[in-house]
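[1] Provide a 3D model corresponding to the input given below.
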Amino acid sequence: MGQANNKTVLLPLAFALGLAGLAFLPAVHGNPKTFAAFLGVSAALSAWDALLFVSTRRGGRTLSVDVALKKQHYLQACVQGSLMAYWGYYWPPVYAFAPFILAQLVFAYAFDMLLVWSRRDVYTLGFAPFPVVVSINLFLWFKPDWFYLQFLIVALGLAAKELIRWNRDGRRTHIFNPSSFPLAVVSVFLLAAGKSDITWGQSIATTQFYPPNMYLVLFLLGMPGQFLFGVTTMTMSAVVSTYVFGRLYFAATGIYFFYDSYIPISVFLGMHLLFNDPATSPRTELGRIIYGSLYGLSAVWLYQLLGSAGMPTFYDKLLQVPLLNLSAKWIDRVAGQWFTLGRSLTARQRNLAYMSIWAVIFAGMSATQGVGDSHPGQWLPFWRQACEDGRAYACPYLADLETSFCDRGSGWACNEAGLLHIALSRSGEDLRRADPAGAAVPLRRGCELGFATACQNLNTLTSGTGSFARAQPTIEDLPIILRGSKGEIRERDPSALYALACHEGWPDTCGRSPLTANSLP
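    I've put the predicted structure just below:
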């Protein structure tokens, strides 16, 4: 359906004014820098539209709009929106961020129209900006003082889709996934500048595990796209390659490579809703298997590389996608010569066959704690045992866990973190804890929280006399130290807390009555 008249060029202006209107929402207006960013971007879009209006009048051009509601766009929008809603129910900042996502959508439509009409006369209006914007916001938000960079990410993605193209299978098409390309580019600059703290990237990667059964939710949300667009082999191979690596690593070391999971939830999300865009990935089935395996194994490599360099590891699912997009044609050329399985089936039959295989694999992984909410690596008992067994990296990671629980208000965890700090300073295993005097920080915090043993140990540390002591966690500590990688534990009933401790593997807690004791063994 087409539509053309002299006023069509003013359509981007309506979106620009809408963006200016959003600037007066309390969440935006309350921060002067964010308010200025909204108005400044709106003014820039309006100026661009004015220039376009003048140039079209002088050139005698007639701009038009074609409405095309493509299935892949509105399906992705529904899937991503559902995921956002579910995640936000368990992490309220997602809902609070909704006006900012709306602002990016308004900006995306205005920018996309202006960019296309600056190059040709017909703009295709549909849901295309939705999956770009929402996908970006599933992985990276800038904090309010830096929010103008969020508009830059969206603009970069849309510009890459429009301007960076190649010939593929006889037609011109975009090279890069319009969500992953700007995420990767901005990630490189953030890492180079050491400015990851101006984003909510780490919080996003952590809190996506808060909702119950998140792995299952992602698995189910991915299925419509897998059936309609045949991307199952990419997701399946990415998951399996990462999982197999994790199993082999555990067999060799006795600990988990990603510490609290075989596949972090944010990486699992990337395997379902980021890298597997059918337009920018291989077309052959073997090519897609190779492509998915490369994504999974590169996430492993990037996690190790970033962690070893002392950099945030949440970029491990973002940095590699543009390079994989560039390799898509080459992978297809290689893979197309060797793989013929399933070519006698129709596309839908192949999709169903691969989805069935993937469902069986996912069910097996879930049953063996390969994915799901009960991975033992998220809980203290596993790491306490691994540390006692002398597993490499186990004691430093245990110290990090105890420190985080100390920061959340567990006096017992503060005491344990202080004692482990002293032990690590003596062993030299953790260079961050080389000075035993640093143990005074968690011990003092524990003392302030009213944990008497921490006060005693702080006095022993500062005086140099006496011996260090341990004590059992109190019932007040349990909601904090039983938390794992999930969100806050709101349960306060002692019986329920002891049952949870039993589930997590705390010794001598199964069947324990809170009437007989007020601490864990």
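[2] going forward, measure contacts and count neighbours with C-alpha atoms only.
    Will do.
[3] quick one: buried residues of the biggest helix by length in the chain?
    Under DSSP state H, the helix in the chain containing the largest number of residues is helix 32-59. Of all the residues in helix 32-59, those buried under the rule 16 or more other C-alpha atoms under 10 Å are 34-39, 41-43, 45-46, 48-49, 52-53, 56.
[4] show residues contacting the helix or strand following it.
    Heading C-terminal from helix 32-59, the first helix or strand you meet, by DSSP states H and E, is strand 64-67. Applying C-alpha atoms under 8 Å, 6 or more residues apart in numbering, the set of residues contacting strand 64-67 from outside is 1, 2, 3, 4, 5, 8, 121, 122, 123, 124, 125, 126.
[5] count of residues packed around the first one?
    I take that to be residue 1. Residue 1 is surrounded by 8 other residues when neighbours are defined as other C-alpha atoms under 10 Å.
[6] same question for the second one.
    For residue 2, the number of neighbouring residues by other C-alpha under 10 Å comes to 12.
[7] could you check how far it is from residue 257?
    Residue 2 is 54 Å from residue 257, where distance means C-alpha to C-alpha, to the nearest Å.
[8] now do the first one
    Shown here: residue 1 relative to residue 257, a distance of 53 Å by C-alpha to C-alpha.
[9] what do you get for the third one?
    Between residue 3 and residue 257 the computed distance is 56 Å (C-alpha to C-alpha).
[10] returning to what we had before: can you pick the most crowded of the contacts of strand 64-67?
    Top of the contacts of strand 64-67 by neighbour number is residue 123, holding 20 neighbours under the definition other C-alpha under 10 Å.
[11] hang on, it packs against residue 114?
    No - the pair residue 123 and residue 114 does not pass the contact test of C-alpha atoms under 8 Å, sitting 9.1 Å apart.
[12] contacts for stretch 362-377?
    212-216, 243, 256, 259-263, 382-383, 504.
[13] now swap in stretch 78-95 and tell me
    With C-alpha under 8 Å, 6+ apart as the test, stretch 78-95 has contacts from 131, 134, 135, 138, 207, 208, 210, 211, 218, 221, 222.
[14] for stretch 225-239, same thing?
    Stretch 225-239 is contacted by residues 72, 75-76, 263, 268, 271-272, 276-278, 285, 288-297, 347-348, 350-352, 354-355, 358 when judged by C-alpha under 8 Å, 6+ apart.
[15] shouldn't residue 278 be within a helix?
    No - secondary structure of residue 278, determined by DSSP: H, G, I helix; E, B strand; the rest coil: coil, with no helix assignment.
[16] still on that earlier bit, next step: the contacts of stretch 225-239 restricted to helices.
    Within the contacts of stretch 225-239, residues falling in helices by DSSP H are 72, 75-76, 268, 271-272, 285, 288-297, 347-348, 350-352, 354-355, 358.
[17] buried among these? Need that as a selection in PyMOL.
    A single PyMOL command is used to select the members of these judged buried by 16+ other C-alpha under 10 Å:
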select buried, resi 72+75+76+268+271+272+285+288+289+290+291+292+293+294+295+296+297+350+351+352+354+355+358
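[18] from residue 9, how far off is residue 59?
    Distance of residue 59 to residue 9, computed by C-alpha to C-alpha: 13 Å.
[19] one more, please, to line up against the first structure:
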Amino acid sequence: MAEPTPSPLSASAATRWAGLAVLALGGIAWLPWMATPAVRYSLLGSAVVAAVWLGLLVRRRGASLSAQIVIRRPHWVQTIAHSSIYFYWGQYVDVVYQQVPLILSQVVFAYVLDLLVAWTRGRKWQIGFGPIPIIGSTNLFLWFHADVFYLQLAMVAAAFLSREFLRWRREGHDIHIFNPSGFGLSLASILVIATGTTEWTWGSTIATTLIHAPYMFEWIFAAGIVVQILFGVCLVTMTSALVVFLGGLLWFKATGDWYFENEHIPIAVFLGMHLLITDPVTSPRANGGKVLFGTLYGLAVFPLYSGLLSIGTPSFYDKLLQVPVLNLLVPVLERVGRHLRWPGWKLSPAKTNLLHVGLWGGAFAFMVGPLKHHPGQQPAYWAARCAQGIERSCHNMVLLYDGLCKRKVGDACVLLGDHFMEGKLIPGDETRAVYFYEQACQHGIARGCGMLALAHEDGRGGLSASPASAAIVRTRACELGDEAACVEQAARLVDGRGVPADPPGAARLLEGACRRGHAQACGILGFMLQRGQGIPVDLPRARTMYDEACRRGLEPACRQRDALGGP
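    Next up is the predicted model:
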């Protein structure tokens, strides 16, 4: 690919642009989206350091500072590809668009760091799209929470510094060893795993919400195809995807169980295959080397996935940790790959790449159905296998229910709570059971509120026994349609057990439940009206309540209605 023609800037113009970049870094800290103290002070602190650094450079080198505008096609194409993913993903996951201001602030930080490092090392500042793809690909896989935003900037700094200082000569060219995004992501992942601070990141959210966009597999494929056609990296993506897809099928054939709980290829791994490991500078150039590079990436996913889960760490790091290692192996893969040439092959590299893209398109057309409709997406599949005593299936069942619960599928929260409370298929854990019942209640599931009320009543799952808290939650369960909760709460309001006596309140609770079709609530309210139990006697209304209960199949209410007589 021909190098673009640069447009040089004078020293004074370059200095002005650099000053504006530093001012922008400090200025964006005052935008409303940067109000979190850690975000604001991280940006302001970076701006102060950058201003001092730039001032020293101008004072010492002055007129020797230079810059040029260079627009390279790989950079703007990758920028468009990354942006398209954010756009489509954000249509279905609100937190993505909420993260955009923080991503843009990292872009400004990256430009400032890029110019300072270039001038410190006596090079021209290359002004173009270069920093944007690094930020774009980094943020497709890992965000730190706003209250530790300085760690996000540190990860970005590690990516850029690795590009500048970790270099070697390969095939006569001085190039960076590591994929910058991959290096920063891998380093951050190692530190987070080692310190047990995954909860400081949005990593799990990213990995589990990509699939919320219904055509995300197709979208990633389309974005990746553009990169593959232009830059000849299709073999890397195709081989890595086929290795994971076919490896999962072979595992199922051998064991009768799926390796990944609900996907043939985890969608975040699929994203990494297209827009993380396809940096043409840090991957092999020869086709044989590309095949080996993609194969090793795909193979590494399997032990990383299982290994991370075995130490109690989320599996989403399985697409990140191997990237720098593979970058280091590129010279070896190139040498071995040269022996994998097809004898007598006559197509030009460009036409060969188009052939690869066509083959990958055909393979994806075959794969996309299974990718989107995996048997493991049905919780009943894993529950049935778990009931057969297959431990891995029990683990996958928990992961799937947990993912559904996080997506606000309240019934999944209840089922997971039940499993942890019963301790039959999986080890019992009352604390986790109560957590999932609470999630279910928040998502509007009556039974979740009912079970949470029992936990408050009995002081289970780490809760202190609190009849008052139980009453509040039980009332919520009743409002959501839990008949047993309505009856229990009404009984407590009548006799004052654990709560102040309030027979009229009990009557209102029962009346609401009766209107929602709860036969027992109608019958009990009829009894209260007949006997004047804390409320005035009202025999006609009592008969009406008995009649409602009778029509809903409560036989004792029929007898009570008949005993009262009347029309």
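[20] TM between them?
    The TM-score (TM-score structural alignment, normalised by the length of the first structure) is 0.80; 452 aligned residues with a C-alpha RMSD of 2.9 Å.
[21] for burial, what's the neighbour tally of the residue mapped onto residue 319 of the second structure from the first structure?
    Residue 319 of the second structure maps onto residue 317 in the first structure when the alignment is built from TM-score structural alignment. A total of 28 residues lie near residue 317 of the first structure under the criterion other C-alpha under 10 Å.
[22] so residue 317 of the first structure sits against residue 270, correct?
    Yes - with contact defined as C-alpha under 8 Å, residue 317 of the first structure reaches residue 270; the gap is 6.2 Å.
[23] ok, now which ones touch the match of residue 319 of the second structure?
    If a contact means C-alpha under 8 Å, 6+ apart, then residue 317 of the first structure has 266, 267, 270, 295, 299 as its contacts.
[24] helix or strand for the first one, which one?
    This points to residue 266 of the first structure. In the assignment (DSSP H and E), residue 266 of the first structure maps to helix 265-273.
[25] what span of the second structure lines up against that helix?
    Taking TM-score structural alignment as the measure, the second structure aligns residues 267-275 with helix 265-273 of the first structure.
[26] residue 346 of the first structure maps to what in the second structure?
    For residue 346 of the first structure, the equivalent position in the second structure is taken to be residue 348, counting by TM-score structural alignment.
[27] for stretch 330-350 of the second structure, what is the distance to the chain centroid?
    Stretch 330-350 of the second structure has its C-alpha centroid displaced from the chain centroid by 38 Å (C-alpha atoms, centre = their mean, to the nearest Å).
[28] residues of it that come out buried?
    When burial is assessed from 16+ other C-alpha under 10 Å, stretch 330-350 of the second structure yields the following buried residues: 330, 331, 333, 334, 337.
[29] ditto for stretch 219-236 of the first structure
    The neighbour-count criterion (16+ other C-alpha under 10 Å) identifies 219, 221-223, 225-236 as the buried residues of stretch 219-236 of the first structure.
[30] would you check the span in the second structure matched by that stretch?
    Equivalent residues of stretch 219-236 of the first structure are located at 221-238 in the second structure, counting by TM-score structural alignment.
[31] what sits closest to the residue opposite residue 188 of the first structure in the second structure once aligned if chain neighbours are left out?
    The criterion is TM-score structural alignment: under it, residue 188 of the first structure has residue 190 as its aligned partner in the second structure. Using C-alpha to C-alpha, 6 or more residues apart in numbering and skipping residues adjacent in sequence, the residue nearest residue 190 of the second structure is residue 321, 7.6 Å away.
[32] same deal with residue 173 of the first structure?
    Residue nearest to residue 173 of the first structure in three dimensions, not counting chain neighbours: residue 165, with 5.3 Å by C-alpha to C-alpha, 6+ apart.
[33] check contacts around that neighbour.
    Contacts for residue 165 of the first structure were tallied using C-alpha under 8 Å, 6+ apart; they are 172, 173, 174, 175.
[34] show me which of those residues are buried.
    173, 174, 175.
[35] just the ones in strands from the residues you listed, please.
    When these are checked against strands (DSSP state E), the matches are 173, 174.
[36] ok, of the buried ones among the contacts of residue 165 of the first structure, which one's closest to residue 196 of the first structure?
    Distance ranking of those against residue 196 of the first structure, using C-alpha to C-alpha, places residue 175 first at 27.1 Å.
[37] the second structure: which residue goes with that closest one?
    Taking TM-score structural alignment as the criterion, the aligned counterpart of residue 175 of the first structure in the second structure is residue 177.
[38] quick one: residues contacting that match.
    Taking C-alpha under 8 Å, 6+ apart as the definition of contact, the neighbours of residue 177 of the second structure are 163, 166, 167, 168, 282, 327, 328.
[39] how close does it get to residue 295 of the second structure?
    Residue 177 of the second structure sits 20 Å away from residue 295 of the second structure when distances are taken as C-alpha to C-alpha.
[40] do residue 480 of the second structure as well
    With distances taken as C-alpha to C-alpha, residue 480 of the second structure is found 52 Å from residue 295 of the second structure.
[41] over to residue 238 of the second structure?
    Following C-alpha to C-alpha, the distance that separates residue 238 of the second structure from residue 295 of the second structure is 9 Å.
[42] so which residues of the stretch 101-250 of the second structure form helices?
    Using DSSP state H, counting those that start in this stretch, the helices of the stretch 101-250 of the second structure run over 131-139, 149-165, 180-195, 203-209, 216-231, 234-255.
[43] the strands in the stretch 351-500 of the second structure, which residues?
    Along the stretch 351-500 of the second structure, no stretch is classed among the strands by DSSP state E, counting those that start in this stretch.
[44] how about the helices in it?
    Taking DSSP H, counting those that start in this stretch as the criterion, the stretch 351-500 of the second structure carries its helices at 379-387, 391-406, 410-422, 430-442, 446-458, 467-479, 483-495.
[45] show me what counts as buried in the shortest one.
    The reference is to helix 379-387 of the second structure. Using 16+ other C-alpha under 10 Å as the test for burial, helix 379-387 of the second structure gives 379, 382, 383, 385, 386.
[46] average offset between it and the first structure?
    In the superposition with the first structure, the aligned residues lie an average of 2.4 Å away from helix 379-387 of the second structure, counting by mean C-alpha distance after the TM-score superposition for the first structure.
[47] by contact count, what packs against that helix?
    Secondary-structure packing of helix 379-387 of the second structure (3 or more C-alpha pairs under 8 Å, 6 or more residues apart in numbering; DSSP states H and E): helix 391-406.
[48] what does residue 11 of the first structure correspond to in the second structure?
    Residue mapping for residue 11 of the first structure onto the second structure gives residue 17, with TM-score structural alignment as the criterion.
[49] near its match, how many other residues are there?
    For residue 17 of the second structure, the neighbour count with other C-alpha under 10 Å is 16.
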